[in-house]
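>>> Return atomic coordinates for the entry below.
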Amino acid sequence: MTTEITYAEVRFKNEAQSLDTPSQTPAAPKEKTSPPQSNSGYLKLLLAALLILLLLTILFLITFIGKSWSCCPKNWKPFGSNCYFFSSDARNWTDSKKRCSGMQAHLLVVDSKEEQDFINKNVNKKIAYYLGLSDLKNGHWEWVNETPYNQSATFWHPGEPSNGNEHCVMLNFRNQKWGWNDIPCHDPQYSICEMLKIYL
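As a prediction, this is how the structure comes out:
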């Protein structure tokens, strides 16, 4: 009797897990992580940026307000960086000067043709007005605020100044134009006061 031997090829997969647990994919190796960093560096940078922005805003507001929010007192007229008050009564030159000083101002000091033109447009042709110009101290023309007298920037009427005994200056209208004229300081005249604009 012959015996038959049958060979069967059986292959087994090598699985590390047992059959009763669900199959899982092998976990990827964990990366090394550094401990969470503090946000203090970021916060410092943010605070510095905010502080710079705040300072720039304040500087902008100061500049903007300084230029845009200037004003003159009631009944004063603005021109350039100054305010002008045209009196409504006549006084001598010394009293006119005191009145301007009492208002934290001074008698008009003319610095330019533009300023003189502005004044000419705002005065009454029938009235004369004291300016802040005299030669009372030393015989030389001087402005009340000590601005140097500039002969080339004057607006005298032709032939003026005309009298060595007339030590104060007024603005008046004659021969169809405005101009300066020297007169005695005790004569009562209207006056023009000048002050810097008020900046808020």
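>>> When you work out contacts or count neighbours from here on, use the C-alpha atoms and nothing else.
Will do.
>>> Tell me where the chain has strands.
Remark: strands assigned in the chain by DSSP state E are 70-71, 77-79, 82-86, 106-107, 129-134, 142-143, 168-174, 177-183, 190-196, 198-199.
>>> Redo those strands as JSON lines? Include mean neighbour count and distance to Leu47.
Compiled in JSON lines, those are given as follows (neighbours: other Cα atoms under 10 Å; distance: least, Cα to Cα, whole Å):
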{"stretch": "strand 70-71", "mean neighbour count": "16", "distance to Leu47": "34"}
{"stretch": "strand 77-79", "mean neighbour count": "17", "distance to Leu47": "44"}
{"stretch": "strand 82-86", "mean neighbour count": "20", "distance to Leu47": "42"}
{"stretch": "strand 106-107", "mean neighbour count": "25", "distance to Leu47": "49"}
{"stretch": "strand 129-134", "mean neighbour count": "27", "distance to Leu47": "55"}
{"stretch": "strand 142-143", "mean neighbour count": "20", "distance to Leu47": "54"}
{"stretch": "strand 168-174", "mean neighbour count": "22", "distance to Leu47": "61"}
{"stretch": "strand 177-183", "mean neighbour count": "20", "distance to Leu47": "62"}
{"stretch": "strand 190-196", "mean neighbour count": "24", "distance to Leu47": "40"}
{"stretch": "strand 198-199", "mean neighbour count": "14", "distance to Leu47": "33"}
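>>> OK, contacts around the closest residue to Trp76 other than its chain neighbours?
Spatial nearest neighbour of Trp76, chain neighbours left out: Phe85 (4.8 Å); criterion: Cα to Cα, 6 or more residues apart in numbering. Contacts for Phe85 (Cα atoms under 8 Å, 6 or more residues apart in numbering) come out as Asn75, Trp76, Lys77, Ile192, Cys193, Glu194.
>>> one more, for comparison:
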Amino acid sequence: MQSYFLPSALSRGSKRTVTFSKKKSGVSVSKSKSGVKKPASKQKLSQKPSATSRRRPVRSSPIWSRLSISPLASKSLAGVMTLLLLTGAVAMIIMYFEKQRRVKVENTSAMEIIREVMILHNESFQGKSDSEILGGVQRLAQYLFQLNSRNEDLNKATNAIIAKLIAGWKPFSGNLYYFSKSKLSFDLAGGTCVRQGGYLVYIHSRAEQEFLAKEVDKATEAFFIGLRKEGADWKWINKDPLVQSFWAPNLGGVAGGDCAVIFSCSISVDCWHKVRCVELKRYICKMKPDPKYLR
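From the prediction side, this is the model:
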């Protein structure tokens, strides 16, 4: 092997050494550290992937290519699907109109029933238009609502009367009467009757006096009635004047008494007596239910 020195003009001042060897590869060139190429056999070349080896993007293929369906068959399939969609749309339209028809029939049947009922209720609705019939229905509904409200009020009043009867009140001629067990002064007795929804009894007829005399006779005690002296006159506590009286022939009690009691009526219904208002006596309460519930 022989080496020769090459002039510097070949490599801009860098030294190159050409080595001739008997190898078939011929001349091998080496490069120094200053930039001379090393032998090609030792140079590491970066290998770039070839164009064919790069990954190509996957393109979506037609459905018939993936399912092995020919384009002609795919067109037929698309036509079938279009036909199915059209058939479904037509079916939905038919169902809609059928539903509307049924609603119309039901409304017509309901109107016929309403007309028959209204004619049975009032024959003057015969031959009336639907709007007139519906107007009559509205008026009837308002009447029934008022009637229902009145029935509710009646039930409340009835329940109140039943409660009074259970508590010991006695009915007579559309009124309720309570004969107390306890004894109070005249003023306290009047306040107690008011709290119970009534008042100390007023007596306006002989029949009422006979009913009270009979009940008082059972108790054999004196009961306050709602009669009081004001000045020279006797008046009921609601300020009504005394028109018909039932004083006992021989007035008992304390002289100068300003309140009246009913007592000892076994001999005669004329059994009112005068007593002092501060005395403790039993008393009679009276309550008149609302007349509209007694029709």
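>>> Can I get the strands of the first structure in JSON lines including distance to Ala48 of the first structure?
Converted to JSON lines, the strands of the first structure look like this (distance: least, Cα to Cα, whole Å):
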{"stretch": "strand 70-71", "distance to Ala48 of the first structure": "33"}
{"stretch": "strand 77-79", "distance to Ala48 of the first structure": "42"}
{"stretch": "strand 82-86", "distance to Ala48 of the first structure": "41"}
{"stretch": "strand 106-107", "distance to Ala48 of the first structure": "48"}
{"stretch": "strand 129-134", "distance to Ala48 of the first structure": "53"}
{"stretch": "strand 142-143", "distance to Ala48 of the first structure": "52"}
{"stretch": "strand 168-174", "distance to Ala48 of the first structure": "59"}
{"stretch": "strand 177-183", "distance to Ala48 of the first structure": "60"}
{"stretch": "strand 190-196", "distance to Ala48 of the first structure": "39"}
{"stretch": "strand 198-199", "distance to Ala48 of the first structure": "31"}
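>>> ok, and what's touching stretch 181-188 of the second structure?
The contact list for stretch 181-188 of the second structure, computed with Cα under 8 Å, 6+ apart, reads Phe224, Cys259, Cys277, Val278, Glu279, Leu280, Lys281, Arg282, Tyr283.
>>> what are the ranges of the helices in the second structure?
63-66, 71-121, 130-166, 186-195, 206-219 (DSSP state H).
>>> corresponding residue for Gly135 of the second structure in the first structure?
When the first structure is aligned by TM-score structural alignment, Gly135 of the second structure is paired with Ala48.
>>> Now for that match, how many residues are close by?
12 (other Cα atoms under 10 Å).
>>> How about Arg276 of the second structure?
Here the number of neighbours of Arg276 of the second structure (other Cα under 10 Å) works out to 17.
>>> Thr94 of the first structure now?
Neighbour count of Thr94 of the first structure, defined by other Cα under 10 Å: 14.
>>> Quickly note the distance from the residue nearest to Trp76 of the first structure to Lys67 of the first structure.
In this structure, Phe85 of the first structure and Lys67 of the first structure are 22 Å apart, going by Cα to Cα, to the nearest Å.
>>> Look up the closest residue to the equivalent of Ala189 of the second structure over in the first structure, ignoring the ones flanking it.
Under the alignment (TM-score structural alignment), Ala189 of the second structure maps onto Ser96 of the first structure. Excluding its sequence neighbours, the residue lying closest to Ser96 of the first structure (Cα to Cα, 6+ apart) is Ser191, at 6.3 Å.
>>> Would you mind finding the most buried of the helices of the second structure?
helix 186-195 (a mean of 17; mean count of other Cα atoms under 10 Å).
>>> how close does it sit to the first structure?
With mean Cα distance after the TM-score superposition for the first structure, helix 186-195 of the second structure departs from the first structure by a mean of 1.8 Å once superposed.
>>> Kindly report the same for stretch 130-140 of the second structure.
Mean for stretch 130-140 of the second structure is 2.4 Å (mean Cα distance after the TM-score superposition for the first structure).
>>> Before I go, just wanted to say thanks for your time.
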